[in-house]
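S.K.: sequence and predicted model, in that order:
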Amino acid sequence: MSLDELPAGLHEAEDVTRHYDLVERAAGEGRAGELYELALTLRAAEPGWQRDAVLLHIQQALALTPGPGNAACAVRLAATEQLDSRVRLAAAQLASAQPVDNLLPLYEEYEQAPELFACLTQELVLRHPDIGQHGAVRRVTAHLADANHPLAILPLTLLPLEDSLDLPSYSLRGASYAIPFGPVERSGFPRRPGHQMPAVELLAPGLLTAAVENWAEDSNGRIEARAFRLAMPAELDAELLEGLGLTCLAGEGEVTVRAATPSEVMRVLFAAAATGSAYGSGRGGAYGRLLAWQSMTALAGGTRVEDAAGRTWVLFDASTAWFYQVAWDVGIAALDPDRLLVHVLAATDTD
């Protein structure tokens, strides 16, 4: 079977492995133009899971197989993609696999695909710390700012608290990534039924949940976001969390709390936003960074993400009925420098 013959009978195929092999071989041989034309043909063909699977594989093979022609055709395909999730995925795969020199000339086509290049820019920032030194990237970033694109608020360099982010590793047949959250070994903190901390509950910032909203939107997740002003200064520990009346800690079960650095918290928030949950694939690295910033800023008091450095942070988990205790459990709390203002974010999901 040749590339020209591939569309014939595709919708009747019970397995598309042979089709994948053919696409991958063509990408490896640098036949990017042929793959691009094949993708256009398939887009006009009869709908079906087989067609959709091969179309996605063409996009991935072009993005993940290094070569200037492959990169250029991957951008051309992604520029006309209708699904936002596919655009985000294409940007992530291009940034992960293509040398920067293959991508920079393509920034001249920014106006044909502003969303793709907005995502690509931030995906490159995550993987290439010096990408902001290139004039083409700075020019596109300036255009994005003029257009009030949401990603334009992100800088072209990583902050110190972004030094531990886990990035996916892509291959032609899948992807792998770290999950820096989930059930932990229990510490056995002695529970105190009925214990209450004198505090006034405040309206939690709307963006507090930004990093984990996809868990509820795309999967079976549930979220708790709370803010409190304490009557007197306190330490951020299990006893304090126990006394705030959090739904996620209600009932029987052990609570585990450990001190965390802003980098550790950002790592958790970024993974939750970028890679997603049980049934969701997340929002990708570019929007994952933005959503993690939004949650981190809200947890730190709602002014600047840099204010996170002045807060006290803990990560917590519990074997209560609220947490599913499968793989997707998150508990974060932050205490302001005066030890009076507490913000809490908890999320859990199951398959």
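M.R.: Now that the structure is in, tell me what you want to look at. Numbers count the residues shown, from 1 in each chain.

S.K.: use CA for all of it now, contacts and neighbours both
M.R.: OK.

S.K.: centroid residue for the protein?
M.R.: What sits nearest the mean C-alpha location of the chain, by CA atoms, centre = their mean, is residue 274, with 0.7 Å.

S.K.: distance of it from residue 162?
M.R.: 14 Å (CA to CA, to the nearest Å).

S.K.: ok, residue 213 next?
M.R.: Per CA to CA, residue 213 is found 21 Å from residue 162.

S.K.: swap in residue 41?
M.R.: From residue 41 across to residue 162, the span is 42 Å (CA to CA).

S.K.: look at the two and report which has more neighbours.
M.R.: Per other CA atoms under 10 Å, whichever of residue 41 and residue 162 has more neighbours is residue 162, with 19 against 13.

S.K.: how about the residue lying closest to residue 237 once chain neighbours are set aside, secondary structure?
M.R.: The shortest distance from residue 237 to any residue other than its chain neighbours is 6.7 Å, reached at residue 257 (CA to CA, 6 or more residues apart in numbering). At residue 257 the chain is in strand, as set by DSSP: H, G, I helix; E, B strand; the rest coil.

S.K.: how far away is residue 257 from residue 239?
M.R.: If you go by CA to CA, the gap between residue 257 and residue 239 works out to 10 Å.

S.K.: before we move on, what about residue 190?
M.R.: From residue 190 to residue 239 the distance is 9 Å (CA to CA).

S.K.: ok, and the closest non-adjacent residue to residue 71?
M.R.: residue 63 (5.7 Å).

S.K.: for the helix or strand hosting the one you found, give me every contacting residue.
M.R.: Assigned by DSSP states H and E, residue 63 belongs to helix 49-64. Applying CA atoms under 8 Å, 6 or more residues apart in numbering, the contact partners of helix 49-64 are 10-11, 13, 16, 19-20, 23-24, 27, 32, 35-36, 39, 42-43, 45, 70-71, 73-74, 77-78, 90, 93-94, 96-98, 170-172.

S.K.: now stretch 212-224
M.R.: By CA under 8 Å, 6+ apart, stretch 212-224 touches 209, 247-248, 269, 272-273, 276-280, 282-283, 344-351.

S.K.: want to compare, so here's the second one:
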Amino acid sequence: MPPPPEARAVAARLARTQPVPELESLFVELPDDPRAPGVETRACLLGELALLGAGAGRPRVDAYAERLRAPGHPLAWLPGSRLDIEHRFLVRVRGRGSVKTLRQLRARFPEAPSSEAGADAGRLAVEVPDDARAQTAARPFVAGGWARTPEVRFFALPSPLEPGDVGTAFLRQLPLDCLEGGGAAVACVTMPDDLLDELFSAACHGGVDGQGQGGAYARLHAWESLYALMGLPADVPFLDAVRTAFDHRWVRFLASTPWFHHDTADLGLAVLDPSRTRVAVLAATDTDVTAPDGSARP
């Protein structure tokens, strides 16, 4: 069940407007039932405080967070403090919006070269379906209500692929719906903190016709998605996941194909694992253009 919108909204407002010492009184009574009234709001508030770098190290707050772990509240899985890799969360840079064109992608990130070796590897790639993993990877966009259900695919390679060969030549050989129809395409190299922020923003702010999930649950969905894209089980410690993330090759891509709306937000992502034999691909797109019946454009 998704958290009630009012709990997320109240928690975000309290975190922004009230000093932490005054909020401590909300955590005096420890919860016995995670479904009891007020517990969800307090769980969201803990998440919002973590994003602000506040709350941790205060006995009442820490005790409440620890009590939420016992029944397995989903937000209790997250680190109690903001990690360095999350430094872009909630930071808005004036004049820097979503990447919607190939030109914008090239202007912001170094382009990944295409290669014959990449094309050869793409032709030999074998898809490895995993519906549960794909749903988890897509969660930030689905929860945020983006216009189109993301495309998430996983592939295995018969031999290791050099990270520098993960470019458009490689991607075009994969059976991806988002690249069907021809048209120009660009692939650029990026880093995991950039993609983690994209995942967070997709859920936090929501799609044009969707609903933002608030900072606490956006953070949860972003980390769940990142773990899924890397194929990590949930019991891997976060700092180990961060270290592992920087051993992967992260590539953004975009293409002038009918699948992408080229309207409000587009994201193409390919990630090569450290063994260089597994690739995950995620593509997402959003739009405020509607069909004649009032539904989102397919």
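M.R.: Perfect, I can see it now. Note that this is a predicted model, so its numbers are computed, not measured.

S.K.: just the contacts of stretch 212-224 of the first structure: which are in strands?
M.R.: Of the contacts of stretch 212-224 of the first structure, the ones assigned to strands by DSSP state E are 344, 345, 346, 347, 348, 349.

S.K.: show me what the fifth one lines up with in the second structure.
M.R.: Read it as residue 348 of the first structure. Using TM-score structural alignment as the criterion, residue 348 of the first structure maps onto residue 285 of the second structure.

S.K.: how much space separates that match from residue 88 of the second structure?
M.R.: 21 Å.

S.K.: which among the contacts of stretch 212-224 of the first structure count as buried?
M.R.: Burial by neighbour count, judged by 16 or more other CA atoms under 10 Å, picks out 209, 248, 269, 272-273, 276-279, 282-283, 344-350 from those.

S.K.: can you count the residues close to residue 256 of the first structure?
M.R.: Using other CA under 10 Å, residue 256 of the first structure has 20 other residues around it.

S.K.: quick one: map it onto the second structure.
M.R.: So residue 256 of the first structure corresponds to residue 186, using TM-score structural alignment.

S.K.: residue 341 of the first structure against residue 231, yeah?
M.R.: No - counting by CA atoms under 8 Å, residue 341 of the first structure stays clear of residue 231, with 9.6 Å between them.

S.K.: tell me which of the two has more neighbours.
M.R.: Comparing residue 341 of the first structure with residue 231 by other CA under 10 Å, the one with more neighbours is residue 341, at 24 against 12.

S.K.: can you tell me the closest non-neighbouring residue to that one?
M.R.: Of all residues not flanking residue 341 of the first structure in the chain, residue 229 sits nearest, at 4.7 Å (CA to CA, 6+ apart).

S.K.: one more: residue 136 of the second structure?
M.R.: Nearest to residue 136 of the second structure is residue 225, by CA to CA, 6+ apart, at 5.5 Å.

S.K.: tell me the residue in the first structure aligned with the one you found.
M.R.: With TM-score structural alignment defining the correspondence, residue 225 of the second structure maps onto residue 295 in the first structure.

S.K.: so that match sits in a helix?
M.R.: Yes - assessed by three-state DSSP, residue 295 of the first structure belongs to a helix.

S.K.: these two touch, right, it and residue 205?
M.R.: No - contact criterion CA under 8 Å: residue 295 of the first structure and residue 205 do not qualify, at 9.1 Å.

S.K.: show me the helices in the stretch 51-200 of the second structure, by range?
M.R.: Along the stretch 51-200 of the second structure, counting by DSSP state H, counting those that start in this stretch, helices occupy 59-69, 102-108, 116-124, 131-143, 168-172, 192-205.

S.K.: quick one: buried residues of the longest one?
M.R.: Neighbour-count burial for helix 192-205 of the second structure, with 16+ other CA under 10 Å as criterion, is recorded at 192-205.

S.K.: of all those, which comes closest to residue 5 of the second structure?
M.R.: Proximity of the buried residues of helix 192-205 of the second structure to residue 5 of the second structure (CA to CA) peaks at residue 204, which lies at 12.2 Å.

S.K.: if I line the two up, what does the closest one land on in the first structure?
M.R.: Under TM-score structural alignment, residue 204 of the second structure pairs with residue 274 in the first structure.

S.K.: pretty sure its match is in contact with residue 285, am I right?
M.R.: Yes - using CA under 8 Å, residue 274 of the first structure is in contact with residue 285, at 5.2 Å.

S.K.: contact partners for residue 208 of the second structure?
M.R.: Residue 208 of the second structure is in contact with 145, 146, 147, 264, 286, 287, 288, counting by CA under 8 Å, 6+ apart.

S.K.: gap between the second one and residue 201 of the second structure?
M.R.: Computed as CA to CA, the residue 146 of the second structure to residue 201 of the second structure distance reads 12 Å.

S.K.: ditto for the fourth one
M.R.: Using CA to CA, one gets 13 Å for the distance from residue 264 of the second structure to residue 201 of the second structure.

S.K.: same question, the third one
M.R.: Applying CA to CA, the value for residue 147 of the second structure to residue 201 of the second structure is 15 Å.

S.K.: tell me who's in contact with the nearest residue to residue 255 of the first structure once chain neighbours are set aside.
M.R.: Sequence neighbours aside, residue 318 is the residue nearest to residue 255 of the first structure in space, at 4.3 Å (criterion: CA to CA, 6+ apart). Counting by CA under 8 Å, 6+ apart, residue 318 of the first structure makes contact with 183, 186, 248, 249, 253, 254, 255, 256.

S.K.: output the residues you listed as JSON lines; include the columns distance to residue 224 of the first structure.
M.R.: What follows is the contacts of residue 318 of the first structure, written out as JSON lines (distance: CA to CA, whole Å):
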{"residue": "183", "distance to residue 224 of the first structure": "17"}
{"residue": "186", "distance to residue 224 of the first structure": "21"}
{"residue": "248", "distance to residue 224 of the first structure": "7"}
{"residue": "249", "distance to residue 224 of the first structure": "11"}
{"residue": "253", "distance to residue 224 of the first structure": "18"}
{"residue": "254", "distance to residue 224 of the first structure": "18"}
{"residue": "255", "distance to residue 224 of the first structure": "16"}
{"residue": "256", "distance to residue 224 of the first structure": "17"}
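
S.K.: just the endpoints, please. Distance across stretch 149-159 of the second structure?
M.R.: 31 Å.

S.K.: so that stretch matches what in the first structure?
M.R.: The aligned range for stretch 149-159 of the second structure is 222-232, by TM-score structural alignment.

S.K.: list the buried residues in that stretch.
M.R.: By neighbour count with 16+ other CA under 10 Å, stretch 222-232 of the first structure contains the buried residues 222, 223, 224, 225, 226, 227, 228, 229, 230.

S.K.: contact partners for the last one?
M.R.: Yep, that's residue 230 of the first structure we're talking about. 197, 198, 199, 200, 340, 341, 342.
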